[in-house]
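Trainee: Please find the sequence and the predicted model below.
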Amino acid sequence: MEIIIGSIPLSIEDVVRVARYDHKVEIDQESKKKVNHSREYVEKLLAERRVVYGLTTGFGKFSETYIPSEQAKQLQINLIRSHACGLGNPFPKEVARAIILLRVNALLQGHSGIRLKVIETMVEMLNKGVTPVIPEQGSLGASGDLAPLAHLALVLMGEGEAYYEGEQMDGGKALASAGIQPVSLEAKEGLALINGTQVMTAVGTLACWDAQQLANWADCTAALTTDVLRGVKQAFEPETHDIRPHAGQKQVAKNILKLTKDSKLMTEQGELRVQDAYSLRCAPQVHGASRDALEHIQEKLVIEINSVTDNPLIFAEEDKVISGGNFHGQPIALAMDYLSIAAAELANISERRIERMVNPQLNDPLPGFLTKEGGMNSGLMIPQYAAASVVSENKSLAHPASVDSIPSSANQEDHVSMGTTAARKAAQIVGNAYKVLAIELFCGARAADYQNPENLGKGTKWAYSFCREHVPFIEEDHVMHPYFRKLEHLMKDIETTQQLEQQINA
């Protein structure tokens, strides 16, 4: 499947397919015209020796320093080399690929003044599998993601480091191996490459996609846990949710009812108990709030994915160059802090359901810690410890990054978003939440073995079978870590998530 970029807005799924599944990219013809027109205007400005930020001036606090047009090329090279100050471990390859895609999409809007050749080289890198090594730390999230994007630009110039065919190597060697010519940057192009929010947006887009699938899995594991604990089904019936009509809440209640349909384990109100604990009964309200948050976050990300976020911006038709603040990452920073909270809560309530399944004071008639030979075997005692540890870690990570700001560039850039930090933390929390839900699925399947899986509902039986397809039932104590890890990876896989959606939408 080839993704056409430029005039056609990119979706979150488009980004995932290119970044994670290596789909090819093609630039549409209309965007090529826009880019060429914008570049012609930049050449005109240079010929007229106009004073334009980043074109014939220095950067940041040096914006008042005039640079002669004959030094414009060297100015761009110096910019990239001086700004490539990234720190820490490199981003995963999928994130680096998403960064390239989003930067290309922004440049194709025709307001950046960059040559088409530079953009086409970036597309070649995507299509031929040359992935820059981009350190994940070092961005303030305003003036764009300067440091990490400079590492992308280095590879375009034939410098820096890149991955190619499973090997990390010199950027120039990677380009040569793939048959790609490095680019010699010209006026405005270095600034156009690094002044944007594409790093925080790339991290956030992949994390949001994963969180949306996580929300489906949370409904699935909650349904399985509720089923094996013989939950009261009236809590999910529509009357309650119709009179508090939050969209997410209504959706979750509907999902759990569908997944537990035809269950012989679910109970009527008063049959075993009048009402369940909150982690079961309030799943629609808690999961639903996270779903509503994810809808808002997706809206913000889709806008950002298809926006122009560098500076200055070229408006060739109006004969204008405007220095504004589209590079400021605050819209994404706030959304990423919201994502952190939304995902952390899905993990929080999941861990409480795990506790109810294994605790012998709460899980009657199931055996304590889901083992028949307690004492000799610890059963599933420690998986709950592991889930609790990860949930506690998420609480620390969920502290908002967007409320912080440290002035930079001699106080010229006196408020920054910390949006990339917020996005990185959100992605870590989403990853941790998958670990917790994998444990809940593992425990739910074990509990179902003691309740007879044939008694499960239509959808919960599918969840049980999915787990048992990849994880055997072993009653004696054994090493469980590999199984948790396997389930976690499978739950993120696009084909598996589509199977789950089919169960939910059946």
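Mentor: Here it is on my side, so go on.
Trainee: From now on I want contacts and neighbour counts done on CA atoms only, so please keep to that.
Mentor: Noted.
Trainee: For the closest residue to L140 other than its chain neighbours, give me its contacts.
Mentor: With sequence-adjacent residues excluded and distances taken as CA to CA, 6 or more residues apart in numbering, L140 is closest to M418, at 4.9 Å. Applying CA atoms under 8 Å, 6 or more residues apart in numbering, we find M418 in contact with S139, L140, G141, A142, G329, Q330, A333, A401, S402, D404, S405.
Trainee: Look through this structure and tell me its longest helix.
Mentor: helix 419-451 (DSSP state H).
Trainee: What's the first helix or strand after it?
Mentor: Per DSSP states H and E, helix 419-451 leads on to helix 458-470 as the next helix or strand towards the C-terminus.
Trainee: Quick one: list the elements packing against that next one.
Mentor: Packing partners of helix 458-470 (3 or more CA pairs under 8 Å, 6 or more residues apart in numbering; DSSP states H and E): helix 198-228, helix 247-259, helix 419-451, helix 481-492, helix 494-505.
Trainee: Structure two is appended below for comparative analysis:
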Amino acid sequence: MSVVSKTQTAVIFGQGPLTIKDVDAVATQGCPVALSEDPAFAQRIAAGVAFLDKLLTEDGVIYGVTTGYGDSCTVAVPLHQVNELPLHLLRFHGCGLGDYFNEQESRAILAARLASLTQGYSGVSWGLLERLCELLNRNIIPRIPQEGSVGASGDLTPLSYVAAVICGERDVFYEGQIRPAAEVLAENDLQPLQLRPKEALAIMNGTAVMTGLACLAYQRADYLTCLSSRITALASLALLGNSNHFNEKLFSVKPHAGQQQVAGWIRKDMNHQSYPRNSERLQDRYSIRCAPHVIGALRDALPWFRETIENELNSANDNPIIDGEGEQVLHGGHFYGGHIAMVMDAMKTAVANLADLHDRQMALLMDTKYNQGLPPNLSASSIERSTLNHGFKAVQIGCSAWTAEALKLTMPASVFSRSTECHNQDKVSMGTIAARDCLRILQLTEQVLAASLMSVQQGVRLRMAKAELDEVSLQSDVRQMLTQLSEQIELLAEDRMLEHELRQLVSQIQQRHWHLYEDLA
């Protein structure tokens, strides 16, 4: 993404609660942002700044404004050095390592931080809020290392890269290049800001990294429940499965709403009335028969995930909280990312189960002992060349590798709290690590689903070629998707390199290319 959309309606910060979809629109679609024009909102922002200024003139003691940071809160900072303190905070936290968040992830982080600061309880100036908007609208995106946050006392180290860019330091993504922030700001006629007392702390001392990533993770997980249902229906068709396993009455007696929804999707995709096949086994194997239960567990968790993520998104989560209108400084721990950590740990486990489900479905499709007469490894080669061709054999091995890695990462990050910073941060959330784990598991699971989609469409096409499945009997949306896939993916008759086709499918999944069900959340 190189430019911000000029046609979309702006997401307004400061006028009411934001949603996961708002953050996703800003991050992935380049939606512009703006600040609310409500006078009450502007007054709340101004009151926080005025109250801080008043405290400074009265020699008030404010953590991170007139004191050092963390365990150094007992160290008094002389008033003549207060204005230098923000620069020291962002500079000594400039020690992030690991890979860098991509542009979309970094835009989500900026949006999440702006959402928190516009609650009006952080004591920041209107100019700082405008600058965050400018960075998003001009697509000047801080280059943020992924590693270095324990998810309490805020995402300090990664968010220091946001604060630094505002001050004209470090690097940014801009127009497809990585460039020094100072150069890009100058090209855009933007002067580096001198951060006011508390402003570096307000930017850095919060849950914006984990929350921004959680918003993106939610959208991807939501979509995967739908795609997983469609792939299961195609797998069942390819295996000549028993559509009665998704019977409406059957699922009415175990009334988990998400599970029922998934069963309904699969039932519709299989076109149950025209395809009520009853296999010789009477009961299909668990990876087909129990698919609504596996996918439904994630589907049923999504409302809780959404509520928790959006609560965090619409919170003031730095420290101290500045109540300018009530003239209070409230010292607390709202930077603690426990709620996001819990959601990300739960989500990554549910998503990894989708990878495991489809890895097992694919194993059934490959193996002539279980695939109801399909060729070995789903190869469409001629009999004369069957000894040479190996179909999806290596792809299935890849699925097992991706699934194993996803399952390995499900160890909950939130239980690995480490006491740090002179035992001031002695119980931490690890929410950012949980969010990063979740995104990695989503990537691996999307790879498994891309391979599964490629294999099930081949299996269905082989059934139709053998006149064991009538194309006319297929539900219209399923038929349309299969037609699109057949135009994109040549039937695998002769062994060929599949990497590029797989990467294209992964990209399409991540872009939510196929509109699958009308009631997609």
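Mentor: Yep, that arrived. This structure is a prediction, so every number in the text was calculated from the model and none was measured.
Trainee: equivalent range in the second structure for the longest helix of the first structure?
Mentor: Using TM-score structural alignment, helix 419-451 of the first structure lines up with residues 431-463 of the second structure.
Trainee: Repeat that for stretch 277-294 of the first structure.
Mentor: Aligned by TM-score structural alignment, stretch 277-294 of the first structure falls on residues 285-302 of the second structure.
Trainee: aligned partner of K254 of the first structure in the second structure?
Mentor: Matched across to the second structure, K254 of the first structure falls on G264, judged by TM-score structural alignment.
Trainee: same check, this time on I5 of the first structure
Mentor: Match for I5 of the first structure (TM-score structural alignment): F13.
Trainee: how much space is there between the closest residue to that match other than its chain neighbours and L213 of the second structure?
Mentor: In this structure, F13 of the second structure finds its nearest non-sequential neighbour in L35, 4.9 Å apart by CA to CA, 6+ apart. Here L35 of the second structure is placed at a distance of 22 Å from L213 of the second structure (CA to CA, to the nearest Å).
Trainee: ok so, going back, could you check how many residues crowd around the match of K254 of the first structure?
Mentor: For G264 of the second structure, the neighbour count with other CA atoms under 10 Å is 18.
Trainee: which residues in the second structure does stretch 114-125 of the first structure match up with?
Mentor: Aligned using TM-score structural alignment, stretch 114-125 of the first structure spans residues 124-135 in the second structure.
Trainee: got the contact list for that stretch?
Mentor: Here stretch 124-135 of the second structure has contacts from 33-35, 42, 45-46, 48-49, 110, 114, 117-118, 140-141, 166, 193, 196, 198-199, 202, using CA under 8 Å, 6+ apart.
Trainee: for that stretch, which positions count as buried?
Mentor: V124, S125, L128, L129, R131, L132, C133, E134, L135 (16 or more other CA atoms under 10 Å).
Trainee: Out of those residues, which sit inside helices?
Mentor: Among these, the residues falling in helices (DSSP H) are L128, L129, R131, L132, C133, E134, L135.
Trainee: Now do the same for S405 of the first structure: its match in the second structure.
Mentor: Match for S405 of the first structure (TM-score structural alignment): S417.
Trainee: can you tell me which residues contact that match?
Mentor: V150, D426, K427, V428, S429, M430.
Trainee: From R289 of the second structure, how far off is the match of K254 of the first structure?
Mentor: Remark: distance between G264 of the second structure and R289 of the second structure (CA to CA) = 13 Å.
Trainee: And for A346 of the second structure?
Mentor: Between A346 of the second structure and R289 of the second structure the computed distance is 24 Å (CA to CA).
Trainee: Skipping adjacent residues, who's closest to E26 of the first structure in space?
Mentor: Among residues not flanking E26 of the first structure along the chain, I4 sits closest, at 4.9 Å (CA to CA, 6+ apart).
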